[in-house]
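Colleague: give me a model of this one.
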Amino acid sequence: MKKFGLMILIILLALPLFGCSQNTSPALSDVEADLIASGETQGMIKADGKALKRFYGLNISDFEEVAVYSPSNYMDVSEMLIIKSKDVAQLDLIEIAIDTRVAKQLESFSGYGPEQCALLENYEIKIIGNTLFYCVSPDAANLKNTFKKSMKN
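Modeller: The predicted model follows:
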């Protein structure tokens, strides 16, 4: 009887540990909804996988989930990218693609777009787990904070 009681006690004590071992992150659609609800995504429009390829040189099928927001007009640089990678190693590749995109945008706007260049130079990037957030916007810092809060939920 003591062995049975001890076995039950061990199982009860170990059970909570199994629930903690799973890495659960919110669905990208939920994070995206929180960012949109913040009201700070003006100047951006939802784009598709073709925009991911055109702007960043990345294929949408290489990632678990992707949300791309591009500038609403050609004189704007506001954009946002949220990618949930299949593998943490992909994050370095994404960061290189972002750096390349920012460099091209800076080159395009240098000389006649000082406001755009200032936004590009102050872009925000944040990685939580295997999810990367990147944003160029006058509200980029606020959007990054919204992203961080949403990822905790």
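Colleague: can we go C-alpha only for contacts and neighbour counts from here?
Modeller: Will do.
Colleague: roughly how far does Cys117 sit from Ser108?
Modeller: Distance, Cys117 to Ser108, using Cα to Cα, to the nearest Å: 9 Å.
Colleague: tell me which of those two has more neighbours.
Modeller: Cys117 (19 against 13; other Cα atoms under 10 Å).
Colleague: for the helix or strand Asn145 falls within, packing partners?
Modeller: Using DSSP states H and E, Asn145 sits within helix 140-152. Packed against helix 140-152 by the contact rule (3 or more Cα pairs under 8 Å, 6 or more residues apart in numbering; DSSP states H and E) you find helix 28-37, strand 124-128, strand 131-136.
Colleague: now the angle between helix 140-152 and the shortest one, please.
Modeller: Counting by axes from the mean of the first three to the mean of the last three Cα atoms, to 10 degrees, strand 124-128 lies at 10 degrees to helix 140-152.
Colleague: what are the buried residues along strand 124-128?
Modeller: 124-125, 127 (16 or more other Cα atoms under 10 Å).
Colleague: what of the last one?
Modeller: Using 16+ other Cα under 10 Å as the test for burial, strand 131-136 gives 131-136.
Colleague: for the comparison step, fold the sequence that follows:
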Amino acid sequence: MNKKISFLTPIRVAMVVILFAFIVFLQMGDKESKASLKTVTNKVIKSIKVEGMVESNNRMFKKFYGLNASDYEGVTLYAPETNMNAQELLIVKLKDSSQAETVTKAINSRLETQKSSFEGYGIEQFDMLENHILDVQGNFILYIVHPNATKADQAFRNSL
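Modeller: Below is the predicted model:
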């Protein structure tokens, strides 16, 4: 029995491989979460102690990051109670994923300002800043400076 391979067989195989690669590519992209900012915030806050931080308003967000909270779907900011504390929690729900770069630049600018403030005398605070977490997941951004930042990040990811 002599079977001939059709000249279309390699084309069919190539099409299946391309389709599979396309499906994998689609799965790798950042997905937008339907979770509410309140739900995400509550889960993150339950995972850590927020002692030393106070919930702040949009004015403080503007002061720290130079951004307007009204440009985003929602913003949660827990700021340090005093200037001697570096602990901070920021969660931003973006209206559009294209806003992520602007927010991350503002966060990195804030981080550098804080590092220069604590460098040399606030060793524990500086170490916390060095071990910060900045996590962008689709339409949510988490920035946290906290001794349990990893725990907060895990709660953040699980809440999305």
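Colleague: quick one on the thing from earlier: ok, so of the buried residues of strand 131-136 of the first structure, who is nearest Leu28 of the first structure?
Modeller: Nearest to Leu28 of the first structure among the buried residues of strand 131-136 of the first structure, counting by Cα to Cα, is Thr131 at 8.8 Å.
Colleague: map that closest one onto the second structure.
Modeller: Aligned counterpart of Thr131 of the first structure in the second structure: Phe140 (TM-score structural alignment).
Colleague: could you pull up the contacting residues of the closest residue to its match other than its chain neighbours?
Modeller: Counting by Cα to Cα, 6 or more residues apart in numbering, Phe140 of the second structure lies nearest to Lys93, which is 4.6 Å off, once chain neighbours are set aside. By Cα atoms under 8 Å, 6 or more residues apart in numbering, the contact set of Lys93 of the second structure is 37, 72-75, 139-141.
Colleague: show me the helices in the first structure, by range?
Modeller: If DSSP state H is used as the criterion, the helices of the first structure fall at 2-20, 28-37, 49-56, 90-109, 114-121, 140-152.
Colleague: equivalent range in the second structure for the fifth one?
Modeller: Under TM-score structural alignment, the counterpart of helix 114-121 of the first structure in the second structure spans residues 123-130.
Colleague: stretch 48-66 of the first structure too?
Modeller: Residue span in the second structure matched to stretch 48-66 of the first structure, by TM-score structural alignment: 57-75.
Colleague: Ile60 of the first structure: neighbour count?
Modeller: 17.
Colleague: ok so, going back, go through the match of helix 114-121 of the first structure and flag the buried ones.
Modeller: Those would be 125-129, for stretch 123-130 of the second structure by 16+ other Cα under 10 Å.
Colleague: ok, so of those, who is nearest Lys46 of the second structure?
Modeller: Nearest member of those to Lys46 of the second structure, counting by Cα to Cα, is Met128, at 19.6 Å.
Colleague: list the contacts of that closest one.
Modeller: With contact set as Cα under 8 Å, 6+ apart, Met128 of the second structure has these partners: 86-87, 145-147.
Colleague: okay, those residues in a markdown table with distance to Val54 of the second structure next?
Modeller: Below are the contacts of Met128 of the second structure laid out as a markdown table (distance: Cα to Cα, whole Å):
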| residue | distance to Val54 of the second structure |
| --- | --- |
| Ala86 | 12 |
| Gln87 | 10 |
| Val145 | 14 |
| His146 | 13 |
| Pro147 | 16 |
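Colleague: any idea which of these is closest to Ile107 of the second structure?
Modeller: Of those, the one sitting nearest to Ile107 of the second structure (Cα to Cα) turns out to be Val145, at 11.3 Å.
Colleague: hmm, Gln87 and that closest one touching each other?
Modeller: Yes. With contact defined as Cα atoms under 8 Å, Val145 of the second structure reaches Gln87; the gap is 4.9 Å.
Colleague: which bit of the first structure covers stretch 14-22 of the second structure?
Modeller: The aligned range for stretch 14-22 of the second structure is empty, by TM-score structural alignment.
Colleague: pull out the buried residues from that stretch.
Modeller: For stretch 14-22 of the second structure, it's none, nothing buried (16+ other Cα under 10 Å).
Colleague: which residues touch it?
Modeller: Around stretch 14-22 of the second structure, nothing counts as a contact under Cα under 8 Å, 6+ apart.
Colleague: how far off centre is that stretch?
Modeller: 32 Å (Cα atoms, centre = their mean, to the nearest Å).
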